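In: okay, predicted coordinates and the sequence, questions at the end:
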Amino acid sequence: MFDANNTSNNNHSKGKVAIVGAGPGALDLITVRGQNYLKTADTIVYTGSLVPENMLSVAKADAEIVDTRSQVLEDWLPLVAERAKAGKTVVRLQDGDPSLYGALHELTVYLLERDIPFEVVPGVSAFQGAAARLQVELTVPELVQTIILTRMQGQTNVPTDEDLSSLASHRASLCLYLSAHHCKQAQEKLLEHYPPDTPMALLYRVGWDDEYVKLARLDEMVSLTHEQKLKRTVLYIISPALAGSPESRSRLYHEEHQHIFRPKK
């Protein structure tokens, strides 16, 4: 997949596609590189239901803005290719980070097959924005050191080896995307391994003006989702780290820990 020369000079050297991660929703959580692309783009293609419209406030006045919320890939990919081949700078603005549930694979294959230069600009993922919003560390020493990012089986198949009940057996910090429609089945699978009182955070549109954030118990996951009538743009975080542990601390900065920059006294 990776081609180190995909941004080199070729037949379309004057045009380029930038696949930019917009972050979780807040305008100032996009990277500087991503915002610079937005400021100079000739065409911006984005999904209005997932990316706040105010993200486009930095775009050029004459930039072509295309909202793809009602379209499928085949509707807008030819436009991206056409504009890039015409020497335009095209930004595909995606929510969160493009590498995570971002349909990035299909887009890069399409561009590579047509020899169109592109760059992927990373973004802050929802789980990172959520952890910051909750003011927690998801890898607390001696409590939990693993983060699992996953989703429930839906219209997109999940490999059998990645079934939620199997992943839950690790009792890691588990971040559950795209699963509000299946929260009942998800809660049942999680409770096979996590205690009912395991801390759970429900975050709806974190980083948006209308965000909803609630800390609760794992066994309240379904009732809380239904109470708020949430069906999409929901992230669940299940982790013992949400409860905190004053006694836990990193060994890296402990007075008993030595390394090459802090030798033993």
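Out: Good, I have the coordinates. Numbers count the residues shown, from 1 in each chain.
In: going forward, measure contacts and count neighbours with C-alpha atoms only.
Out: Noted.
In: please enumerate the strands of the stretch 51-200 of the chain.
Out: 64-67, 89-94, 118-121, 147-151, 173-177, 199-204 (DSSP state E, counting those that start in this stretch).
In: for those, give me TSV that also has mean neighbour count and distance to His254.
Out: Compiled in TSV, these are given as follows (neighbours: other CA atoms under 10 Å; distance: least, CA to CA, whole Å):
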stretch	mean neighbour count	distance to His254
strand 64-67	14	51
strand 89-94	26	40
strand 118-121	18	36
strand 147-151	18	23
strand 173-177	23	24
strand 199-204	23	28
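In: kindly reformat these as JSON lines containing distance to Lys265.
Out: Converted to JSON lines, the strands of the stretch 51-200 of the chain look like this (distance: least, CA to CA, whole Å):
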{"stretch": "strand 64-67", "distance to Lys265": "61"}
{"stretch": "strand 89-94", "distance to Lys265": "50"}
{"stretch": "strand 118-121", "distance to Lys265": "44"}
{"stretch": "strand 147-151", "distance to Lys265": "35"}
{"stretch": "strand 173-177", "distance to Lys265": "36"}
{"stretch": "strand 199-204", "distance to Lys265": "41"}
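In: what about versus this one:
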Amino acid sequence: MVTFVGAGPGAADLITVRGRNLLEKADILIYAGSLVNAEHLKYTKQGCRIYNSANMTLEQVIEVMEAGVAEGLSIVRLHTGDPSIYGAIREQMDLLAEKGIEYSVVPGVSSFCGAAAALKAEFTLPQVSQTVILTRMEGRTPVPEREAISKLAVHQASMAVFLSSSMLDRLCEELMAGGYKTDTPAAIVYKATWEDEKIVHTRVGELAAAARENGIRKTALILVGDFLGGEYDRSKLYDPSFSHEFREGAE
């Protein structure tokens, strides 16, 4: 069996209990070495074969999996954050399926959740935003035209922009072209939940300058939206006058 496991956003103790249990029992571990915290390797058992996929191609990763399955070994493919978000797992799963190899997926805490926790922020606030957009700038990996930042920005929703901290001048232009005001609150969260985490509070129009001033060029998540501001309406769920299945509201 091959199991894709989300390692969480950075801190080694933010992996799920199920993920840690599988990691401890794995005979083979293939981990994304350029992104996953190496602290996780301490939890592998003696004799576990460890492969750093940063130095491997897709085909080489599958070869290791296929050979391990042929030996009847337990294989963990450890991805950063949650495997379903920019994890490139679909291509791996499809090749395993073609070879008749069983696999499963264990979710993880995504970095956009880790960043919100670091900021002590809530993405969804009444009368501010009820939608979270997870996206990225176009780089070497193309982005469908209909998903250009400027088009997504029209919604004025809470936005988390991945894999784009080296393109902040362009990102600022796209965000403002779509309708975000220059003074819309924004934040740059470098290595959320890692020991060297760094948080920079700024505004949309100052994103690029703020990143340069703080020496941030990669491994950062960009959060944008009025959810980072101070105004919002109180939740109806805990309003004293609001009745629901579990509580009768006061008149």
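Out: Perfect, I can see it now. Because the structure is predicted, anything quoted here is derived from the model rather than measured.
In: out of the strands of the stretch 51-200 of structure 1, nearest to Leu218 of structure 1?
Out: strand 199-204 (5.1 Å; CA to CA).
In: average offset of the closest one relative to structure 2?
Out: Once fitted to structure 2, strand 199-204 of structure 1 is off its aligned match by 0.8 Å on average (mean CA distance after the TM-score superposition for structure 1).
In: what's the matching range in structure 2 for the helix or strand just after that strand?
Out: Remark: after strand 199-204 of structure 1, the chain's next helix or strand is strand 212-217, criterion DSSP states H and E. Under TM-score structural alignment, the match for strand 212-217 of structure 1 in structure 2 covers residues 198-203.
In: can you check stretch 100-109 of structure 1 too?
Out: Going by TM-score structural alignment: stretch 100-109 of structure 1 matches residues 85-94.
In: quick check: buried residues in that stretch?
Out: Burial within stretch 85-94 of structure 2, assessed by neighbour count using 16 or more other CA atoms under 10 Å, is assigned to 85, 87, 92-93.
In: dump the residue contacts of the aligned residue in structure 1 for Ile15 of structure 2.
Out: Matched by TM-score structural alignment, Ile15 of structure 2 corresponds to Ile30 in structure 1. Applying CA atoms under 8 Å, 6 or more residues apart in numbering to Ile30 of structure 1 gives the contacts 21-23, 123-124.
In: which one of the residues you listed is nearest Arg92 of structure 1?
Out: For the contacts of Ile30 of structure 1, the nearest to Arg92 of structure 1 is Gly21 (8.6 Å; CA to CA).
In: quick one: the closest residue to Leu134 of structure 2 other than its chain neighbours from Val224 of structure 2, how far?
Out: Nearest residue to Leu134 of structure 2 in three dimensions, chain neighbours excluded: Ala160, at 5.0 Å (CA to CA, 6 or more residues apart in numbering). Noted for Ala160 of structure 2: a distance of 7 Å to Val224 of structure 2, by CA to CA, to the nearest Å.
In: before we move on, what about Gly81 of structure 2?
Out: 20 Å.
In: and if you look at Asp183 of structure 2?
Out: 11 Å.
In: which neighbours do these two share?
Out: Joint contacts of Asp183 of structure 2 and Val224 (CA under 8 Å, 6+ apart) are Val204.
In: please identify which of these two sits among more neighbours.
Out: Val224 (27 against 14; other CA atoms under 10 Å).
In: check contacts around the more buried one.
Out: Contacts of Val224 of structure 2 (CA under 8 Å, 6+ apart): 158-160, 184-187, 204.
In: in structure 2, which residues correspond to the longest helix seen in structure 1?
Out: Looking across structure 1 with DSSP state H, the single longest helix is helix 73-85. Matched against structure 2 by TM-score structural alignment, helix 73-85 of structure 1 falls on residues 58-70.
In: mean distance between that stretch and structure 1 after superposition?
Out: Counting by mean CA distance after the TM-score superposition for structure 1, stretch 58-70 of structure 2 comes out at 1.3 Å.
In: helices of structure 1, start to end?
Out: 32-40, 73-85, 104-113, 126-134, 164-168, 183-190, 221-227.
In: now those in a markdown table, with distance to Tyr253 of structure 1?
Out: Shown next, in a markdown table, are those (distance: least, CA to CA, whole Å):
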| stretch | distance to Tyr253 of structure 1 |
| --- | --- |
| helix 32-40 | 31 |
| helix 73-85 | 48 |
| helix 104-113 | 38 |
| helix 126-134 | 22 |
| helix 164-168 | 31 |
| helix 183-190 | 34 |
| helix 221-227 | 36 |
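In: for Ile148 of structure 1, find the nearest of the ones you listed.
Out: Per CA to CA, nearest to Ile148 of structure 1 of the helices of structure 1: helix 164-168, 7.7 Å.
In: can you check which part of structure 2 the closest one sits on?
Out: The aligned range for helix 164-168 of structure 1 is 149-153, by TM-score structural alignment.
In: which outside residues touch that stretch?
Out: 133, 135-137, 171, 174-180.
In: circling back to that earlier point, so which of the strands of the stretch 51-200 of structure 1 gets nearest Ser49 of structure 1?
Out: Per CA to CA, nearest to Ser49 of structure 1 of these: strand 64-67, 8.8 Å.
In: contact partners for Tyr212 of structure 1?
Out: 202-206.
In: let's see it at 10 Å
Out: By CA atoms under 10 Å, 6 or more residues apart in numbering, the contact set of Tyr212 of structure 1 is 202-206, 228, 234.
In: what about Asn196 of structure 1, neighbour count?
Out: Quick fix: residue 196 of structure 1 is Pro, not Asn. Other residues close to Pro196 of structure 1 by other CA under 10 Å number 15.
In: grab the nearest non-local neighbour of the counterpart of it in structure 2.
Out: When structure 2 is aligned by TM-score structural alignment, the residue opposite Pro196 of structure 1 is Thr182. Spatial nearest neighbour of Thr182 of structure 2, chain neighbours left out: Gly205 (4.3 Å); criterion: CA to CA, 6+ apart.
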